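Q: model the following, please.
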Amino acid sequence: MISLRRLGRFPPPALLALFYFGAVVAGTVLLKLPISTRVPISWSDAAFTSTSAVTVTGLIVVDPGTVFTYFGQGVLAVLIQAGGLGLMTFAALVAAMLGLSVGMPQRMILRDDLNQTAMSDLMALVRVILRVALLFELGGAALLAVIFVPQFGWAEGLWQAVFHAVSAFNNAGFSLFSNGLMDYADTLIVTVTIPFLFITGGIGFVVLADMVSKRSWQPLSLHSKLMLTGTAVLILLGWVMFAALEWTNPGTLGGLDSMGARIQAAFFQAVTPRTAGFNTVATSEMGDSTALLTMGLMMIGGGSASTAGGIKVTTAIVLILGTLAFFNREKEPHIFGRSLGSNEVTKVMALTTLAALIVFAGTFVLTLRNDGDFLVLMFEVVSAFGTVGLSMGATSELDWSGRAAICVIMFLGRVGPLVLGFYLATQLRPRVRYPAGQIYLG
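A: As a prediction, this is how the structure comes out:
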């Protein structure tokens, strides 16, 4: 057993990964308890569900609404909240409630969980995170209760509202309905409240705090401007493209009765890949071109220091800016009157390369032992890495090796960027410099 002294010698990212793994193990044990399930489930089912909840992914191998009791569903909600807000943020909340102080080692871990480089404002950021989460989750639950309480009654309706609000704000994508939110495709309160929650949670707490303190566009930080601009562009582009590609598909938008319902569903399906994972139409019925569009959105994901996954919006923007600067023969990319150094470009290249390698390796592993359409298998891998949770139906059909691979990918998708970000931020200057060489590219 690892002693506390040895544990303290671990690098903060390693400790963070260890805490996430510990949460997965604890969740697995709790979900396997007889009090958690209405019907017995295997250890494999419990481990997969726990991993999916802690990494706020939403991929499932059992139906949470019918398999788990209220206790089991409550365990899922706690795992989602802990994984979405970050385990150290969650731990800081518990410590504050108990009157305990958060010391320097804990702050270092918290710094990496929130993708911050300085520790002076960490606790202030934690307070913002907790207040924002509580405010939006309670507000979202109140709005959803307007629909769910008349349908299910007070007790069941309020629980449905709370669970879906928590799942949405944390970009988890878990639903207690067997067909997701397909029954509410034309219910405006649901199709607006749920996206509002996961878009807000996915923008990033740093951006939210910046918006509250600055309250106008000009003084916002470059990061906030990039996130808000990129999010708006991705929402509009995805909305238009999804509607154009699926408007006449009888399995998705074409199967809805009215134009209003189609417009709502197109909007919902355009924003949910960024990493929410809810669905109001059958994902398995999408055309190949729409599946590729969705995979692209899942890879991009949301913002840093948010509940979302993916390579992040700012990473995608910097990649595009770096490419444009290369073709324009500019020394460094620039936007909004600010330049980006080569160090930032190198970081996003490292993160994107790692993401591509994980997706490639994961798809390769799945195709070795699992029969199925290549696009469908790759869709599941991208969904797992982006911690999205959308599925075209392959996850429930995977064998033990496929499930294990998806679990590893979900874990890497949640913890991997944090660990990589730490090492990119703590690179040492080389003691020996080598003469420049030249290679031919292209």
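Q: hey, let's count contacts and neighbours off CA atoms from now on
A: Noted.
Q: tell me where the stretch 101-250 of the chain has helices.
A: 104-113, 122-152, 154-169, 188-203, 205-214, 222-246 (DSSP state H, counting those that start in this stretch).
Q: okay, those helices in CSV with distance to Glu380 next?
A: Formatted as CSV, the helices of the stretch 101-250 of the chain follow (distance: least, C-alpha to C-alpha, whole Å):
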stretch, distance to Glu380
helix 104-113, 25
helix 122-152, 28
helix 154-169, 20
helix 188-203, 20
helix 205-214, 28
helix 222-246, 19
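Q: among those, which is nearest Leu354?
A: helix 104-113 (18.3 Å; C-alpha to C-alpha).
Q: who are the packing partners of that closest one?
A: Contact partners of helix 104-113 among helices and strands, from 3 or more C-alpha pairs under 8 Å, 6 or more residues apart in numbering; DSSP states H and E: helix 12-32, helix 87-97, helix 122-152, helix 400-425.
Q: make it 7 Å
A: Helix 104-113 is packed against helix 12-32, helix 400-425, with contacts defined by 3 or more C-alpha pairs under 7 Å, 6 or more residues apart in numbering; DSSP states H and E.
Q: for the shortest one, which positions count as buried?
A: When burial is assessed from 16 or more other C-alpha atoms under 10 Å, helix 12-32 yields the following buried residues: 12-17, 20-21, 23-25, 27-28, 30-32.
Q: okay, angle between it and helix 400-425 too, please.
A: Helix 12-32 runs at 150 degrees relative to helix 400-425, counting by axes from the mean of the first three to the mean of the last three C-alpha atoms, to 10 degrees.
Q: report the inter-axis angle for helix 12-32 versus helix 104-113.
A: Using the same axes, to 10 degrees: helix 12-32 against helix 104-113 is 80 degrees.
Q: ok, residues contacting helix 12-32?
A: If you take C-alpha atoms under 7 Å, 6 or more residues apart in numbering as the criterion, helix 12-32 is touched by 41, 43, 46-47, 50-51, 54, 72, 108-109, 112, 415, 418-419, 422.
Q: what angle separates that helix from helix 87-97?
A: 80 degrees.
Q: before we move on, what about the longest one?
A: Counting by the same axes, to 10 degrees, helix 400-425 points 70 degrees away from the direction of helix 87-97.
Q: distance between helix 400-425 and the chain's centre?
A: 12 Å (C-alpha atoms, centre = their mean, to the nearest Å).
Q: and if you look at stretch 265-278?
A: 12 Å.
Q: that older thread, now the helices and strands packed on helix 104-113 in TSV, please, with extra columns for distance to Gln218.
A: Output for the helices and strands packed on helix 104-113, formatted as TSV (distance: least, C-alpha to C-alpha, whole Å):
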stretch	distance to Gln218
helix 12-32	35
helix 400-425	28
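Q: now the second one, please; I'll put the structures next to each other:
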Amino acid sequence: MVVAGFATAVAAGTGLLMLPAAKAGPGGADAVEALFTAASAVCVTGLVVVDTPSYWSGFGQAVILGLIQVGGFGIMTFASVLVMLVSHRLGLRARLRAASETKSLGLGEIRSVVVGVVKASLLIEAVIAFVLTLRFGLGYDTPWPEALWLGAFHSVSAFNNAGFALYSDSLMGFVGDPWICLPIASAVIAGGLGFPVLFELRRRWRRPRGWSLHTKIVLAASSGFLVGGTLFVTALEWGNPGTLGPLDVPGKLLAGFFQGVMPRTAGFNSVDTAEMNPATWLGMDVLMFVGGASAGTAGGIKVTTFAVLFFVIYAEVRGEASVNIFHRRLQGDVQRQALTVVLLSVAAVVGSTVVFLVFTDFSLDRSLFEVTSAFATVGLSTGITADLPAPEQLLLVALMFIGRLGPITVASALALRQRARLYDFPEERPVIG
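A: All right, here's what the predicted structure looks like:
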């Protein structure tokens, strides 16, 4: 049902974007352009094959914004909200659909979770939009109606980790403006933490010892990746004349922080990604592949998956029989799920990169960056997306779709059943290593 819901949203968005009213110029967008943009918006990715501010009309941009919001809420969560508005209650079927999207475990809490998701999203988006509107209007003499539109669009795009911008160079024109970069980065971080973490922080922010294991893992891992990503990008690009080199020290630090945040699956850029060092691209590949937290707007394999496998390795190296994180023991099925997600994700990225190398003339580093960005629903690009042949663009559409839903979700949708084995085979240990 989740797969069908997202597919329906992509199809509807494609149809709307193919209307002549959605295009700024004469005629309508062709099928591949409309499909790619709709999938990128619903899957909150941000990769584009056409220039968003000049190619799409106001109506087209509004459609993109709506698709981003729908994708951020989650199709099933959004449908449950509509059910609540109509009937003022949730039936069992609607609760189960919402549970599959929000990763909630208790049916009795689904209604409050769905309402909380909507309230939290709209509140954060409204605050960020207010700050951005004031900055666009007062700092850049933008007419207030246009400033309001710019603030709202970029706020929704940032919180939902979409990365769509209404400037042809993304946010490169604001590389030294903290009143633009920091609110957008804050929205990206908030969306990437996930709704369960935001709810728990709101309820128990003064009692960190009472936080759940999930919240502790997300906050610890996210902090580590944010600090590490910022230091990594800043150090490698410090003297690069195409990126941070021409900026003063405060500007370099701001741009380095901004670009360290964006691989958490938001595709904004304040410097030219195509001019970065290949070593920086490789490090950003890792950051993009890991992504943000579960049950939020971020993509990737998720920081919780990465943390689980890290502690599995740590326990194995120490010779411990069980895996413990923050004084809690992990169940075996959690470890198997994490391993499944990672291996399926690696297979998707490596296989797609091979296709790029065989059928295009782009180098390995650029191909890997583009594929990882699509799969992790990031949206950062080295500038080759628009130049790709149509089959490779459609491959990126498939990667965005799979990356948004998650490999384990797709696998479950294809074979949603569990079998209880009534017997076990004899044990035998193969040689490892």
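Q: wait, what's in contact with Lys347 of structure 1?
A: Per C-alpha under 7 Å, 6+ apart, neighbours of Lys347 of structure 1: Leu424.
Q: how close does the aligned partner of it in structure 2 sit to Thr409 of structure 2?
A: In structure 2, Lys347 of structure 1 lines up with Gln337, judged by TM-score structural alignment. Going from Gln337 of structure 2 to Thr409 of structure 2 by C-alpha to C-alpha, to the nearest Å gives 11 Å.
Q: without its sequence neighbours, what residue ends up closest to the aligned partner of Ile311 of structure 1 in structure 2?
A: Matched by TM-score structural alignment, Ile311 of structure 1 corresponds to Ile301 in structure 2. Spatial nearest neighbour of Ile301 of structure 2, chain neighbours left out: Val290 (5.1 Å); criterion: C-alpha to C-alpha, 6 or more residues apart in numbering.
Q: who touches stretch 39-56 of structure 1?
A: Applying C-alpha under 7 Å, 6+ apart, the contact partners of stretch 39-56 of structure 1 are 23-24, 27-28, 31-32, 58-61, 67, 76, 79-80, 82-84, 170-172, 387, 407, 410-411, 414.
Q: could you redo the last one with a cut-off of 8 Å?
A: 20, 23-25, 27-29, 31-32, 34, 58-62, 67-68, 76, 79-80, 82-84, 170-174, 307, 387-388, 400, 403-404, 407, 410-411, 413-414 (C-alpha atoms under 8 Å, 6 or more residues apart in numbering).
Q: name the SS class of the aligned residue in structure 2 for Thr363 of structure 1, please.
A: Aligned by TM-score structural alignment, Thr363 of structure 1 pairs with Thr353 of structure 2. Classification of Thr353 of structure 2 by DSSP: H, G, I helix; E, B strand; the rest coil places it in helix.
Q: ok, back up a step: how much space between the match of Lys347 of structure 1 and Ala94 of structure 2?
A: From Gln337 of structure 2 to Ala94 of structure 2 the distance is 26 Å (C-alpha to C-alpha).
Q: can you count the residues close to Ile217 of structure 2?
A: The tally of other residues near Ile217 of structure 2 (other C-alpha atoms under 10 Å) stands at 21.
Q: with Leu122 of structure 1 instead?
A: 18.
Q: likewise the one 3 residues further on?
A: When counting by other C-alpha under 10 Å, one arrives at 18 neighbours for Leu125 of structure 1.
Q: quickly find the element holding the residue positioned nearest the centre of structure 2.
A: By C-alpha atoms, centre = their mean, the mean C-alpha position of structure 2 lies nearest to Ala298, the distance being 3.0 Å. For Ala298 of structure 2, there is no host helix or strand (DSSP states H and E).
Q: Gly137 of structure 2: neighbour count?
A: 18.
Q: surely it is in contact with Leu150?
A: No: checked against C-alpha atoms under 8 Å, the pair Gly137 of structure 2 and Leu150 is beyond contact range at 9.8 Å.
Q: so Phe362 of structure 2 sits in a strand?
A: No: applying three-state DSSP, one finds Phe362 of structure 2 to be coil, outside a strand.
Q: that one pairs with which position in structure 1?
A: Match for Phe362 of structure 2 (TM-score structural alignment): Gly372.
Q: and the closest residue in space to that match that isn't next to it in sequence, what does it touch?
A: Spatially, and ignoring its direct neighbours in sequence, Gly372 of structure 1 is nearest to Ala394 (7.6 Å; C-alpha to C-alpha, 6+ apart). For Ala394 of structure 1, the contact set (C-alpha under 8 Å, 6+ apart) comprises Gly372, Val376, Leu377, Glu380.
Q: rewinding a little: touching, the residue nearest to the centre of structure 2 and Phe289? I think so.
A: No: counting by C-alpha under 8 Å, Ala298 of structure 2 sits too far from Phe289 to count as a contact (10.8 Å).
Q: show me what Ala386 of structure 2 aligns to in structure 1.
A: So Ala386 of structure 2 corresponds to Ser396, using TM-score structural alignment.
Q: ok, now Gly194 of structure 2?
A: So Gly194 of structure 2 corresponds to Gly204, using TM-score structural alignment.
Q: look up how far Gly296 of structure 1 lies from that match.
A: In terms of C-alpha to C-alpha, Gly204 of structure 1 sits 20 Å off from Gly296 of structure 1.
Q: so those two - more neighbours on which side?
A: Higher neighbour count among Gly204 of structure 1 and Gly296: Gly204, with 21 against 16, using other C-alpha under 10 Å.
Q: is it true that the more buried one touches Ser306?
A: Yes: here Gly204 of structure 1 reaches Ser306: they are 3.9 Å apart, a contact under C-alpha under 8 Å.
Q: can I assume the match of Lys347 of structure 1 sits in a helix?
A: Yes: with three-state DSSP as the criterion, Gln337 of structure 2 is part of a helix.
Q: okay, stretch 144-155 of structure 2 sits on what stretch of structure 1?
A: Matched against structure 1 by TM-score structural alignment, stretch 144-155 of structure 2 falls on residues 154-165.
Q: tell me the contacts of Gly72 of structure 2?
A: Gly72 of structure 2 neighbours (C-alpha under 8 Å, 6+ apart): Val42, Cys43, Val44, Asn160, Gly296, Thr297.
Q: which residue in structure 1 aligns with it?
A: Per TM-score structural alignment, Gly72 of structure 2 is aligned with Gly84.
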